[in-house]
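Student: Prediction below, plus the sequence it came from.
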Amino acid sequence: MPRLVLVRGLPGSGKSTYAKSLSIHHVEADMYFVNKHGTYQFNPHKLHQAHRWCQGQTEQLLKNGQDVVVSNTFVEHWEMAPYLEMATYFNVDVEVVVCTGNFTSIHDVPKSTIKKMKFKWQD
């Protein structure tokens, strides 16, 4: 039976590193912002599109019976809801992993933004 792993945590907590270590299909909204040359170009105005893209990629992989790991911040529980609904629809096992490392954010997320996210964090 396929499985869906949701990896959540603040920027710099080790989400992407952990997700890559699982050796299954890895999807995250940040991938939407990587151009054809491999350069990350974040655009806050396209964040909603990035998350819709991530959900679409996940849905397609689950539909094809693949194991998927999604690593996004998932600061608030509602952010995981579309993925949990997909898991129910496709009848796949779900595992939620919380990363709590304190590393440098690979995308240079400002400390003020991380502080706001930490304040909104839902266990």
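Tutor: That came through fine. Fair warning: this is a prediction, and the values are worked out from it, not measured in the lab. Numbering: from 1, shown residues only.
Student: from here on, contacts and neighbour counts on C-alpha atoms
Tutor: OK.
Student: Quickly note the distance from Glu76 to Arg8.
Tutor: Glu76 sits 10 Å away from Arg8, going by Cα to Cα, to the nearest Å.
Student: Same check on Ala81?
Tutor: For Ala81 relative to Arg8 (Cα to Cα), the value is 13 Å.
Student: Ok, Lys116 next?
Tutor: In terms of Cα to Cα, Lys116 sits 16 Å off from Arg8.
Student: the more surrounded of the two?
Tutor: Arg8 (23 against 10; other Cα atoms under 10 Å).
Student: got the residue ranges for the helices in this structure?
Tutor: Listed in chain order, the helices of the chain (DSSP state H) span residues 15-21, 47-63, 81-90, 111-120.
Student: adding another structure so you can compare the two:
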Amino acid sequence: MTTLTLIRGLPGSGKSTLAATIDAVQLEADMYFVNKHGEYLYQAEQIAQAHQWCQRETERELALGNDVVVANTFVQQWEMQSYRDLAIKYQAELKILVCKGEYQNVHGVNERVIEAMRKKWQD
């Protein structure tokens, strides 16, 4: 049985670090913004496309029978629904992990943005 692991948490909570320890294909919406030279070039107006890309890649990997770990903020429960649906579709075991660490925010997310996310957080 394949496994789909979702890792959720605020920016700088350790999601990517935890994901790297799991033996699975690692995906994040932020990967959409990495160019061919390995540079991270975030464009806020493309965030919806980034999440669609992440969902498509997750489905592609699950269809191939691969375990997948997705590390995104997933601040609200509805943001995980498409992944829950994919787990059902591909009969994958679904694991949801929450990161609450406070590390350096590698993507430069503004502290005001993080605080707004914290206020919207749904357990």
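Tutor: The structure has been received and is ready for your questions. Quick caveat, the model's predicted, so the values are computed rather than measured.
Student: before we move on, back to that, format the helices of structure 1 as a markdown table; extra columns: distance to Val98 of structure 1.
Tutor: Output for the helices of structure 1, formatted as a markdown table (distance: least, Cα to Cα, whole Å):
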| stretch | distance to Val98 of structure 1 |
| --- | --- |
| helix 15-21 | 8 |
| helix 47-63 | 19 |
| helix 81-90 | 16 |
| helix 111-120 | 13 |
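Student: wait, which of those is closest to Val27 of structure 1?
Tutor: helix 47-63 (6.3 Å; Cα to Cα).
Student: what's the closest one packed up against?
Tutor: Packing partners of helix 47-63 of structure 1 (3 or more Cα pairs under 8 Å, 6 or more residues apart in numbering; DSSP states H and E): strand 25-27, strand 68-71, helix 81-90.
Student: just the angle between the last one and helix 47-63, please?
Tutor: Angle between the axes of helix 81-90 of structure 1 and helix 47-63 is 20 degrees (criterion: axes from the mean of the first three to the mean of the last three Cα atoms, to 10 degrees).
Student: Quick check: helix 81-90 of structure 1 compared with structure 2, mean distance?
Tutor: Compared with structure 2 after fitting, helix 81-90 of structure 1 deviates on average by 0.4 Å (mean Cα distance after the TM-score superposition for structure 1).
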